[in-house]
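**Q** No letters, just coordinates:
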């Protein structure tokens, strides 16, 4: 197997709950800015230094982002063809709020000037706080202790706060703090500055900036309140407001005394025209920081910590035996929580709220990779992700009409629901996203019994996507009049625009069958709702017959000679290639090989057929899964971060435990150890969710068959135990796997039947069941 973690060096200390940086290095600064990002699903900030950065601008990316707030620019084409998207979408970098600098007389605190000792930067994942602590010796030999904390509130999405503490160690003298809001912000991928400052003001403690996007006309307001005090005694100080063209600030000057601690608490609020009407943004933002000051930093932080405590109770995976992997999986879970939208109008970007890679776009990653993590820990978040798709359904209908198709066609890359990718072979051609969304709806209803969601929202998506498939395919005489779907791209983007991609055809069949099932369910149990929905979307009964016929006659690729599922009609006719012979420096291939060379060989970018073996696992026997794995594993470069976790899961299922573990390691520390050399652009949210799946679906073998939970757990050789919790049908189950033992405990909800290695097990509340 290809191991793309070779020669990677961990730059953070191993710790179960913390990411610890013991030395500041310009060369890895931009990567650390990603790793030390904070967010709450609405607001995200990279781990930029509060005082600013005087190093090479290429080694830093300043970023604060609000989920779903974007700017559009025309997409530039050498040649434009019908159906190409006209406008791109980019999540914008908004007001830079974290700026706090200080001077000791005429010397500005700077990490790259003077000298640093006792340096420590720590991301506390258990409590949701970033802390930087150090002693700085200025060029004129003045020593000062510095401790800076920040958090982005998980209980108030508009709120963030910084506590900046300093203590002179060998001097008395004048010290000046400057706290700023900077509206002069840019995005590296936009040709023009997205935001213009339309209002700003400051008094001696409060400050406010209001900005507006040029094209999309979002208005964003950012307010701050600065509370300065001395820890040991009352202190005299002067306050002065600062106003520049696109910046406002507060200047605090005082006489610093040796061994006295001085503290600046900075409270910040963001509101947008999506949250409140435009002329009320300033009032909400101003009142927000005043309320924060009244509540106080410690109380706000304690509320934030309490939220995290409850989250970890539901979502934590405890590993004994490998501290590096324990750290990795907790980091991944923490960043997923910080990145995911929870309001039904936003989703989760491939890079979360941590960077500008993929321009903040949402992908199918949300439904197939990220949603299951929340479905079995915080199902209400999964529902919110699906509501985003419902709230953009009209955009999907418009795209289907543009593509001369019926029903709805959801976008490959998007923020606002419109397709934003200029390269159709790897975007629009990936029609499977319709089936991925339907599959996620199915899994959500299966796990929650939330039929109200299905009736009022999900069914409409299911019907419109089934319509698309029935129209998109056709009965081909040379394929024995089977229903074929031609000119599509499956998950493997290295094989674009092929006929009968195996993943796509199977998932389309699932979508069509589920459409018929949901229609029959609504007819039988909710007839009035069914009639209302039929009328709303002009659904005809004969369409159900059409869906059933297409599903029953779907062409499902299978090669009798090899006993495998060909990835598509042409894959087996391509020239084989030794993937292991490809030098590491030539990967990923998409940036080092011409696409015609990639397409001509039996080379896969990522899991495709193997992903199908997982998602629709009950349709394939174990021997077929093994043959497919053996065939595709040597042909896969894993140039996509979505790939390794899927191979880990199937390797666990077929008994390839060593490969399962190796692939799991490549998911668990993808960003912490920067396996793909691109962590500086932002985290890999789908890969992070895949870490959870590698344990729960892989090592523990969790599946849902016929509405019941099945487990087939084993313990990786290097571990002493692992433990996690699963929410399912209003129950919560704790699963602990030790050497030769699995312990199940129903923590909440009514009695439930589960299956352990094919054996029926009854669980009653708070009673442990121990099995070999």
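**A** Thanks, I have the structure now. These figures come from a predicted structure and were not determined experimentally. Numbers count the residues shown, from 1 in each chain.

**Q** Every contact and neighbour count from this point should use C-alpha atoms.
**A** Noted.

**Q** Helices of the stretch 201-350 of the chain, start to end?
**A** 281-295, 297-315, 323-339 (DSSP state H, counting those that start in this stretch).

**Q** ok and the longest one relative to helix 281-295, angle-wise?
**A** Taking axes from the mean of the first three to the mean of the last three C-alpha atoms, to 10 degrees, one finds helix 297-315 and helix 281-295 inclined to each other by 90 degrees.

**Q** could you dump the helices of the stretch 201-350 of the chain to TSV with mean neighbour count?
**A** Formatted as TSV, these follow (neighbours: other C-alpha atoms under 10 Å):
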stretch	mean neighbour count
helix 281-295	19
helix 297-315	17
helix 323-339	24
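
**Q** Residue 756: which of the ones you listed is closest?
**A** When the helices of the stretch 201-350 of the chain are compared by C-alpha to C-alpha, helix 297-315 sits nearest residue 756, at 21.6 Å.

**Q** hold the first one in mind and look at this next one:
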């Protein structure tokens, strides 16, 4: 881990000193978003140093032609890229003709601050030019959570030691490129540019797929509380519009530019109305004014925090970290549009591409299930249902038949667009996470209607895939699954991966349960689904039952642990503690061959399975497997530590749980893996929430009942979190002595504390001694 350069503050991320070496990291960490669009923390003014310019619009992507050294049958034709879109924040500043550029000016009094409670990015500094002239800048911006196609900027300039001219150039620039483009190609083609005094619009379309995006700007300037009449020069060129304003300034007076942007896409509007709609958004924003927009935006954030905040007393670093993770989750996905999903970098960078991985179902869904209304999680599941036909097509490309469905590892529209063979063809465990998400949603919400409307068809397609993916081994006398990669991507092309095999038979078993439920409760609908899917129930379910009974799940009788896969014990078993710091992370220092032959685990497969199906195993089984695998785990997947925190909490390993909690929660703030400049790990942030609520808070669901078995870390005076449990909203507080629940809703709720049932009525509270 690099030296920490950000301040510890429970509600803010604060950078107190200008250091260009930290800038690209800060661009990621201080990113803002509102679910509809997002913006890296790039500077408004020109910056000639290292930067990753990034502005992103949800759902808009580009099918970048696949770039591989050796083509294999089944490879996707393209890799879907999250598109860098219009630079709407641009505002060049010149003092007597010299550009304000923090890479060339002398910078002092620099502060950058992300107010997570209110969704607000601010920055202030003093800059000295080569002429000796000095200015102070205070910049503030947000992407409205209320009007989610609007961004607003307040940019104040104070001349400190001169009288003269400051030139300000607000602009919109669509001549942008993706840092991760496969062929160094720009993805946007020009459509239209319009400019007039204090306003402008620019529209571009993707060179493939014909996505259109329009951006409009309006701006005004004030000196103190006085509106300044402007006579700007306008410029229009391909994919670019600007206004140039010369301000006659006096020493010590502050001049504030308010810039408003409206950004619209053809995801939501007809192309013919796109430009005018964007302009309406920008002009309405300016009429309403910066203060009014900001106040509404702040209140919307406070409303989100009211049912999602986690309060940790006694550990400011842990408190800051969990709020940072929750904040970025809500910035990335608000659940209002079932066409959208949660990309691994959200709106903070371009790495990985795609908008959807298995992370959504395995890690993000639990967060949204417990912190928002059920419709948000339902929309995440409907997203997959709408891609079912594409999942069937994906399986057909690999030789599967009869409606077998293989969901993609990486996708924008349901097609697989990842082109590394060990992931595209082998990391098929993603199918199981989608099935598990349906089960997880139904057991928490009791929305069994979902099964007849959408869920059964998805479960059937996935079960059909698993039934065809296994084969009978005469040598073992069991069904086996060959040539897979589990969540641990440091082992490729392995046989009988415990996690993948376990997910396969569990999915088929759960589908059998759903069939019985539908036959008993929705017989007519079930018959219609049988006809629609050409389901041969007796033949297909008989095969599933046979596979469930006779699947190979590797197990070491001596150690009494499940094995990652066949032959795992043939490896030289070493603890990760034996690695020198200079070798870590090993994915940046070792050859791939050496990694694959080592015992070191990027993300534990066995423990992931035991976490999902904890109710099937006793504590001794959890402990034996944890003790065997955790020492070999290097946690070089951002999704790894959170599962270990939960299991460590279950088995009473408080110190280890806390150590790994800090690793997962401060992964990006402290840049553990030295890669945060590429963007944040959004989906692992949901895992951080799981670490606290399911780990230290001990929340789990057993037989559709809510259970708690907390383990408060040493050093924490108390932990407080809020969860939505069906119709109730429960505020849970754990301190050194008591487990307390306050029901702040009109519905009663039942919960279990250490397996003892308790009922809490509406608008009431209860407290139980931890020693009970």
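**A** Now that the structure is in, tell me what you want to look at. What you see is a predicted model, and the numbers here were worked out from it, not measured in a lab.

**Q** returning to what we had before: and residue 40 of structure 1, which of the helices of the stretch 201-350 of structure 1 is closest to it?
**A** The minimum distance between residue 40 of structure 1 and the helices of the stretch 201-350 of structure 1 falls on helix 323-339, with 4.4 Å, by C-alpha to C-alpha.

**Q** Leaving out chain neighbours, which residue sits closest to the counterpart of residue 629 of structure 1 in structure 2?
**A** Aligned counterpart of residue 629 of structure 1 in structure 2: residue 626 (TM-score structural alignment). Using C-alpha to C-alpha, 6 or more residues apart in numbering and skipping the chain neighbours, the partner closest in space to residue 626 of structure 2 is residue 607 (6.9 Å).

**Q** when you align them, which residue in structure 1 goes with that neighbour?
**A** Under the alignment by TM-score structural alignment, residue 607 of structure 2 pairs with residue 610 in structure 1.

**Q** Same list (the helices of the stretch 201-350 of structure 1) but as JSON lines, adding distance to residue 11 of structure 1.
**A** Formatted as JSON lines, the helices of the stretch 201-350 of structure 1 follow (distance: least, C-alpha to C-alpha, whole Å):
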{"stretch": "helix 281-295", "distance to residue 11 of structure 1": "36"}
{"stretch": "helix 297-315", "distance to residue 11 of structure 1": "25"}
{"stretch": "helix 323-339", "distance to residue 11 of structure 1": "12"}
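
**Q** quick one: which of those is nearest residue 391 of structure 1?
**A** Shortest distance between residue 391 of structure 1 and these, using C-alpha to C-alpha, is found for helix 323-339: 19.5 Å.

**Q** Can you give me the stretch of structure 2 that that closest one aligns onto?
**A** Counting by TM-score structural alignment, helix 323-339 of structure 1 corresponds to 316-332 in structure 2.

**Q** and what of stretch 85-98 of structure 1?
**A** Using TM-score structural alignment, the residues of structure 2 aligned to stretch 85-98 of structure 1 are 76-89.

**Q** how long is that stretch from one end to the other?
**A** For stretch 76-89 of structure 2, the first-to-last residue distance is 35 Å (C-alpha to C-alpha, to the nearest Å).

**Q** ditto for stretch 560-579 of structure 2
**A** Separation of the first and last residues of stretch 560-579 of structure 2 by C-alpha to C-alpha is 26 Å.
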